Each structure stands twice: as C-alpha cells, then as structure tokens.
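Undergrad: Would you be able to build a 3D model of this:
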Amino acid sequence: MTIAVWMFLAFVVATLGITIWAAKKNTSAGAYFAAGRSITGWQNGLAVAGDYMSAASFLGISGMIALFGYDGFMYSVGWLVAYLTVLIVVAEPLRNAGKYTMADLLAYRLTPRPVRAMASLSTITVSTFYMVAQMIGAGTLVKLLLKDLPWISTEAAIIGVGVLMVVYVVFGGMLATTWVQIIKAILLMTGTIFLSVLVMKNFGYSFSKFFDAIANLTYVDAKTKLEVTRNFLEPGMKFGAEVTKGWGPLDLISLGLALVFGTAGLPHILVRFYTVPDAKTARVSVVWAMVIIGTFYILTTFLGFGAATILKPDHIVTDNMAAPQLAETLGGPIFFAFISAVAFATILAVVAGLTISASASFAHDFYSNVLHHGKENRPGQEVKVARITAFVVGAISIFLAIKLQNVNVAFLVGLAFAVAASANLPVIVLSIFWKKFSTTGAVLGLAVGLVSSIVLIILSPSIMGIDGPEVVAAKRHLIQANAIFPLTNPGILSIPLGFLAAIIGSLLKREPEAEAKFTELKVRAHTGLGAEKATAH
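TA: The predicted structure is shown next:
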C-alpha cells in the first residue's frame, strides 16, 4: 500500500483510540453532550477552530480562488469576518443562559415546547446541509487518496466516512469530538503553513513576483480552448455581469451577508460554548479561535492563488482538489499523503461536530422537552435517543452526499450559512436584546427564516448545478437567466425576512411573562449567575 493509505489508516486508528478513551468518561448527559464542561479556553479555541475550518475552507475555498481569483477569495473574507459576530453577540450570553443547545437560550423566557420544536427542526436542517458538503469533500478526497485501490468508489468513500462519523459520536460523545477537532486543527495549520511556504519558495519568497504572476495569469480557457491571460486579482470572474447578467454585485453581497451572520447561528459552533466551565473561558476560547482561524484564512490566499499560478486552472482536476494537487506538485507523494490525511481529518472532525449538535438538539429539545415535557422517563434515555438520532442523521447525509457529489463544497456550505443566518440568528439576537420578543415571534421567525431560505435556494440557479465544476460560463449564464430567483445565495432576502417575521410575530401577540423574565435573562447572560440551571423555566 502507498504511504497515503498508511497515513490515512494511522489517523483513523488514532481517532478511534480517542473515542474508546472518551467513551469510558461518558457517565452522564452532561459528559456526553458537553464533555462535562471540562474543556479549557485554549483547548476549546483549538476545537472551535477545528470545527470551523471545514472541508469547505481547506478544499472548497482553495479551489474557488484557483478558478475564480478575487471572487473566490471573498469566501475567505466572509468566513473570517463572520467570527466577530460570534465574539460580540452570542458567545458569552449563550454560555451563561443555556445548557446543551441553542434552544435552551430561547426556552429560558419563552414557552418551551413550540420554541424547542422549531429550533430542533432548524438545527437538524442546517447541520444536514453542512454535513452533506463535508461528506462530498470526503468522498472525492478518499477516492483520490486511495487511487491505487480502484475498487473503492466515491460512493463507498462517502459511506465509509459516514460510518466513522457515527462511531465517533455514538460512542465518544462531545469529549471525543472535541479532541478529534483539536488534533485536526493542529495538523491542518501545520500543513497549511508548510504548503504556503512551498508556494512562496516557488517564487523565490518574493511577494511582488507572486502577485505579478496572479495579475498576469496565462492558461487555456475551458470554453474557447484558447490560451488567455487574465488578472486574477480583479473581481468579476464568478460574480461579474458577463456571467450573472447584472446580478453579480447583489449575489456577492448576499453571499457576504450569509457568511458574516450565518456563523453565529451554526448549531455545531454554538454547542462548543457549553463545553467550557464559565463565560470568561468562553470568551478566551473565542479569542484563541479567531487567531487560529484568521491565520488560516490569510494562508488560503497562498493555497488558492498558488494552485492557479503553479498548476494553472485548466490542469486542476476538480475545484475541490486544488490544494491536494498543489501539495503533490510541490512536495511530492509524501506531502500529498500528509495533506490528504489532514483534509480527511478536517472532514471527520467537522462532520462529528455537526452530528452531535443535531443529535443533541433532537434528544434534548424535541424528545425530552417537547414529547416528554422536560421529564426524562428513564435515566440515560436522552443520551440513548441522541445516539439513535446520530445513526439516522448519518444515513440521510450519506444519501444526499452521494446524490450531490459534483457540487463545490464551499458553495454548498454557503447555503447552510444562509439558512442559519435566516432562521437561527434573528431569534438568538432578539431573545437576548429585545424585551418584547415573544414565543409567537420566535416560532414565526424560525419558520419563515427556514422556509424562505430553502424555497429561495430551490428557485435559484443553485439547485440546477450552477457551481458544478463542469459548468462553463455560457451554461451558467443560461441557468441564471431561467431561474425564478436569480441569486445563487438567498441571504440578502431571507435574512431580513427572518428578522421581520420574528418582530411582527412578537408585536402581534405580546407575552407579559416573557417580558417579565427579560431582566432575569439579561443578568444571567452577562454574569453567569445560575447558569447551570439555565433551562429551568
């Protein structure tokens, strides 16, 4: 077997070892869902970064930049700036006012059952969107990694990743997931830094030569089959008017809104703040995460533009594989094996985080608090339901990933961000900052945000494969022209609709009990007093 296969197997064995170790510590719901709140600030910061720096970041964004230049780099900017909303708006209040899930914050002063039911539906929807993107990347990557084993198809690779993901979550819980994410973050940063150094070495460590090459990039155009020279530092290759028939600037703004506001509504990011002992540690972990994430997204410049200038856009196998291809070209088979194994670790860590957030939401919010009115009918039943949910979510994600395997992962994750920004963020922000926010507003905001974002995605060019790697500019123009909703990301419309619905719902039906508890929530959100009892209503 090749060294790539051995590295792949070594990571799998190591992470399974962590899962076995963590399984012995899962003695309660708090241990399973929140790692016993034992994670330190720097550990959680690494884990948050590991959860956030997904396959979409490492594989998708590198490919976006390599094929679309400046426009692809906007994905990096959006994801980096997005963490400011997490730090400023949600990290501390969420840790102080919740227990295991986002719905704990909402249910504190609102009527629990309808709010938890809608929040659980939203969490599972967003997690599934995001998970499908990661598993598409996994399938493509493992197929490339194990190219010496032709009997392993992309579909088989996706199924294998899904099975491993379920094993981590079912047996290891949040503790195993956290340590897989920490190890993944360290490996990813190591590989990204080294690959960036190799890119600059190719240009004699001269930034001027590097950016000159980007500004005067010569390659064979996929449409005309003629050699062209383009400036990859200029906007317009993806969102330009010649491709999107005048909607390019709005499409870019819509994407930016989804990325910047979506992060603060991502369930698998939000649950990470429940693993630390207090709000101060939550703030510390966000600072650690921002430093790591910021460094990483700056380095994607070298990965994406390095692939464009060294490999050339016409020689990139698929947009999701630009970074591994670049690693093989510059560092040989051993470095390719390492980068591929790191990318695989990236996918497993993020998918595990998504799975546990979805299963925790269903078990804690819907099963325990909606169906059983907050009373666990048997000890350990909530954890058992979460484990069963992990199997179901895994199966659904595997099926969808196989069906959508040709879609760019960064693009698909952008849609997940749009759903999170439209449904989750409005109710979180209004619950924390608006006294008149009511149960009706929360349910309506979640429902309208969720439905509007998904409907607009279905009516947009996105659903017709506009961002598939095989789609050339002429076909993209035709698809865009025939779509009912012309933008590829719905954020610019669905986010205001989510906020508007939540506000109108609250004004239509006032809730004196919720208003009376606002001051109590405000004190708890800012001080942490009684945080461990935050779900008591």
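
Undergrad: Could you use CA atoms for every contact and neighbour count after this?
TA: Noted.

Undergrad: Give the burial count for Ile253, as a bare number.
TA: 15 (other Cα atoms under 10 Å).

Undergrad: Please name the residues that touch it.
TA: Ile492 (Cα atoms under 8 Å, 6 or more residues apart in numbering).

Undergrad: And it, how far from Gly172?
TA: Ile253 is 40 Å from Gly172, where distance means Cα to Cα, to the nearest Å.

Undergrad: just Phe239 next, same as before
TA: As defined by Cα to Cα, Phe239 lies at a distance of 43 Å from Gly172.

Undergrad: compare with the first, here's sequence two:
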Amino acid sequence: MALSMGATGDPKVTVSIFAVFVVATLLIVYRVSNRRASAADYYAAGSNFTGRQNGIALAGDWLSAASFLGITGAIAVHGYDGFLYSVGFLVAWLVELLFIAEFVRNTGRFTIGDVLAYRMRPKPVRAAASTATLVISYFYMVAQMAGAGGLVALLLDVRSPTGQALVIAGVGLIMIFYVLLGGMKGTTWVQIIKATALLICVVLVTMFLTGKFLYSFSSLLESAAAHSPLGGRLLNPGAQYGKSATTKLDFVSLSLAIVFGIACLPHVVMRFYTVPNAREARRSVVWITWAMIVFYLATLIMGYGATALVGSDVISSAPGGENSAAPLLAFRIGGTVLLGLVAAVAFATILAVVAGLTLTAATSFAHDVYATVIKRGQAEVETEIKVARITAVAVGVLSIAGGVLAIDQNAAFMVSLALALSASSNLPTLLYTLFWKRFNTRGTLWSIYTGLVSCLLLILFSPVVSGDPAAMFPDVDFALFPLKNPGIVSIPLSFLAGAIGTFLGEQEAPEKQVEMEVRSLTGIGSGLSRHR
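TA: Take a look at the predicted model:
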C-alpha cells in the first residue's frame, strides 16, 4: 500500500470534516463560557457537573492520542506486549477509586497543591506541587503534540519537518483558544463531546473490521500473525519486553508508572473538583471505568486488525510510524469518509486532552504560586484568572516546541514518561498526606523534589533521549541508565525521601491533621462554598 496522498484518500474530505468539528466545538465553548467568571467558575466550572457528565469528560481527558493512536499502533506492531498498556490503563482506575477520588474531592479546592498544603506550611508546599504539575503536564502535552504531527504527516503527506512543525503549531493555537475562552466549563463540554464521538468511532470501526472476518476473532488473529514479521509471537507475551532481563525489568518499571501514575495525574485530579460532592466523584470513576473497558477492547481488535489488513511493516514505515495504524486501518476498511471521521476524532482527542492539560498547568501556577505564594492570598480574582490565561499561552508555546522534537516517538510510550513523573512526585505525597499522621512539610518537599528530579535525570540519561536508533537524539550517546522508564527506581526513592524527611522534620499541628482526616472521610466542611 503506497503511502501517498492518493493512498490515504482525498485530504480535502479529511480536513473538511475536521474543520466542521473544530468550528462546532468552538461555538459550544463560546456559548457556555462565562466572560465574568469567578475563580471557581474558571477553574472548576462551579462544581456543577454530575458524576455521569464528569466521568464522560474524564474519558475525554484521558483517552488521548496515546490511547487511540499509540496503543492501536503498539498492538499492531508488537502484539500482546502492546496490549499491556491497555491493561495497565484500566487497572489504574481502581487505584483512583479506592484511594484518591473521594479523599481529594473532600479536602481540595482546585489543585493537588490544595490537598498537600492543607496541614503543611502552604508556601513551599504549593510551590513544589506547582513545579511538579507544570513538568508533568508538559511531558504529557509533548506526547499529544507528537501524535498530532504524525497524524497530519500521514493524512496530508506532509513529510518535511517544517510542514509538520506548522501543523503542530496550528493544533496548539486552537487548544490555547479553548482554554482562554472557555475555562473548565468550556473544556469539559469539549471533552464530553470528544469522548462520545471517540467511543462511537471505535465501536463502528470494530464492527466493520470484524465483519470482514465474518465476526471470527480467531480468523482475525491468524491473519494478523501471517502479516507480521513476528509471526505467531505476535500473539504471545515477550515480543517487545521479553528479549532480555533488561527489557523485562523495563516492563515492570513501565507497569508501576502506568498503574500508579494515572491515579495522581494533575489534570485527572483536577476533574474531581467539577462535581459537587464525594459521591459524584466516585460515580465519575465508575463511569470512566466502563468507558475504558469498551474502548480498550475495541483497540485490541483494531490493533490486530491493522496488522491483518495493513501489515506491521507498512505501519512502521508510514509517516508517524506506529501512530499511523488506526488511520491506515480506517482507510482500508471504509475509504476516505471513514478515514476523515477517524482523523477528525483523533484531532479532537488531541485538542481536548491538551486543552485540559493546559488549563491544569495554568491553574496550578496562578492559584498555587501567584495567588498564594507571590500575593500571599490577597490576589484579585480577575488578576488571578488573567495570570492563568497568560500561563496557558506560555505552556502552549512550549508544548508546541517539544512536540516538534518528539514527532516520531510512540505517543503511548511518551505518556508513560509523564506517568512515571506523576507517580514519582505526586503519589507518595498524596498517600502520605491523606493517611500518615506523622507526615510533615519537610517530608512533603523531600518526596516531591526527590521523585521529580530523580525521574527527570534518569529519563535524560536513558535510551529514550540518546544512544538508541529510536531516541530523540539518535546520533549522540550519553545514556547511562539502561531502562526506558525510570519508575521502578524513582517511585521508591520518593517514598523513601518522604519518610526520611518526615522523621528529620518537626511534626505539624495535630489539630489540622485531625480536621483533614475527618473531612477526607466524611466530607464535612467540604465544598466550594467555604472558599467563596
């Protein structure tokens, strides 16, 4: 199958469908936005969404280019080992349901910093939490931008680095506009629409695909194995992570990052403040879990279907690499129209997720750093929101630059690095803060900064950045750490640093700990009304 403009259909159809979607969502964002929004309205949509609405929006926030493009491509090329991403992504929501969602909703207001600073010294803790949020959000956004560049390179046959960079810049500008205009309310409705469209899309593609094999999954798997260089190994564990002891350890590290990282992602945690109480927060997790089950079963079939109908060699050599599997499959089974729909949904996926990430980063800086640390809690609401919007523009521009550097990287793998950062810096501090009475400010700071810095350094000196043909800088080699995902080292380091810092520091006021414990378990005193 030639990878030319003719091979992927008429790009005018694809662009037209995408343009209609963008215009429609921009109109919705404009209609629901409140030009005189308070901080609660801009950051948390006034906590007026139901658990069902927020659960679907969570699906829109989480089901990113990594899930739709990256996992489908990983399954198409690596088979069983690619599906392990899906298993980890699904299991992670059980951690969210049991340990995070309800407690965070009861004790916080807008950000992770609200929870961590509840019984600690607020200024240093909020500054640390905001730093971690900005770094995690940036890594996550780079993965989405890389997916956008690869998708457009395939659809429009844009192969020049300059052309792909311009496409990424266009996606970034639209995303910035969503955040500037709509805040959390507008962004949430974009995510609800996107999640619904994405779920419908993958179900339809799965139905069309299985129909070509007379609804026989066994026949589909046999054909996939026949069209892969891996042969029968495509259906068994170990094709990607079973080659050596190092790759097996890398898989364990990846699993830890996925399962523990999702539960404390800043943009996921922030969504629980858009519902009125802890009960609706729990319902949100139930709704997204069911959405995940449907979606990841569909991507399993789509991944193997792409191998069977397109071929893993063709996928790997296409513009965008593994990220091209879903669009190539759509064109093969449904022609230009289905390709246009899949491409539009993929673009919408990227736009909605990056908008949520940008809003989270902007909220964290404006609320935790500007309003609390710099202005000592005396900032005007209008000024705080203005700072958030300026931050959104800055973060958007930086993510565009990072996306250009990471165009050829698998989006799912790039997200796993953000998850490692999240699990290393946020998970230990959240769990310690919520469940350990002795935990204190020094322990919080040591845990955040140790997890964040160690994870960043290990990524920098890993095969992801240099020393590997698939690295960001393949022509140089300064890789000192053998694993591609550092979670197995940085997560325990963060827990250990938090414990050591706690025992070396002074105990915080016990009455604040008791108050936080009661509020986290019962919800007494929670709600945005106390902050107005």
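
Undergrad: more crowded one of Phe239 and Gly172 of structure 1?
TA: Gly172 (28 against 24).

Undergrad: Which residue range of structure 2 does stretch 346-366 of structure 1 align onto?
TA: Per the alignment by TM-score structural alignment, stretch 346-366 of structure 1 matches residues 349-369 in structure 2.

Undergrad: Would you mark the buried spots in that stretch?
TA: 349-369 (16 or more other Cα atoms under 10 Å).

Undergrad: Map Ser196 of structure 1 onto structure 2.
TA: In structure 2, Ser196 of structure 1 lands on Thr206 (TM-score structural alignment).

Undergrad: which residues touch its match?
TA: Contacts of Thr206 of structure 2 (Cα under 8 Å, 6+ apart): Ala298, Ile301, Met302.

Undergrad: and if you look at Trp42 of structure 1?
TA: Val284, Ser285, Trp288.

Undergrad: Touching stretch 361-374 of structure 1 from outside, list them.
TA: 100-101, 103, 112-114, 116-117, 119-120, 123-124, 375-376, 382-383, 385-386, 389.

Undergrad: Stretch 315-335 of structure 1 now?
TA: Counting contacts by Cα under 8 Å, 6+ apart, the residues touching stretch 315-335 of structure 1 from outside are 3-4, 58-60, 62-64, 66-67, 137, 140-141, 195, 198-199, 303-304, 306-307, 310-311, 336, 339-340, 408-409, 469.

Undergrad: Repeat the analysis, applying 6 Å as the threshold.
TA: Leu59, Gly60, Gly63, Ala307, Phe336 (Cα atoms under 6 Å, 6 or more residues apart in numbering).

Undergrad: same check, this time on stretch 15-31 of structure 2
TA: Contacts for stretch 15-31 of structure 2 (Cα under 6 Å, 6+ apart): Gly182, Gly186, Ala344.

Undergrad: would you turn these into CSV with secondary structure and distance to Gly498 of structure 2?
TA: Shown next, in CSV, are the contacts of stretch 15-31 of structure 2 (DSSP: H, G, I helix; E, B strand; the rest coil; distance: Cα to Cα, whole Å):
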residue, secondary structure, distance to Gly498 of structure 2
Gly182, helix, 38
Gly186, helix, 38
Ala344, helix, 44
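
Undergrad: quick one: which of the residues you listed is nearest to Glu96 of structure 2?
TA: Comparing the contacts of stretch 15-31 of structure 2 against Glu96 of structure 2 with Cα to Cα places Gly186 closest, at 24.6 Å.

Undergrad: Can you tell me what that closest one aligns to in structure 1?
TA: Checking TM-score structural alignment: Gly186 of structure 2 goes with Ala176.

Undergrad: what about that match, distance to Met74 of structure 1?
TA: 33 Å.

Undergrad: Looking only at neighbour counts, state which of the two leads.
TA: Between Ala176 of structure 1 and Met74, counting by other Cα under 10 Å, Ala176 is the more crowded of the two (29 against 19).

Undergrad: so where is stretch 83-98 of structure 1 in structure 2?
TA: Aligned by TM-score structural alignment, stretch 83-98 of structure 1 falls on residues 93-108 of structure 2.
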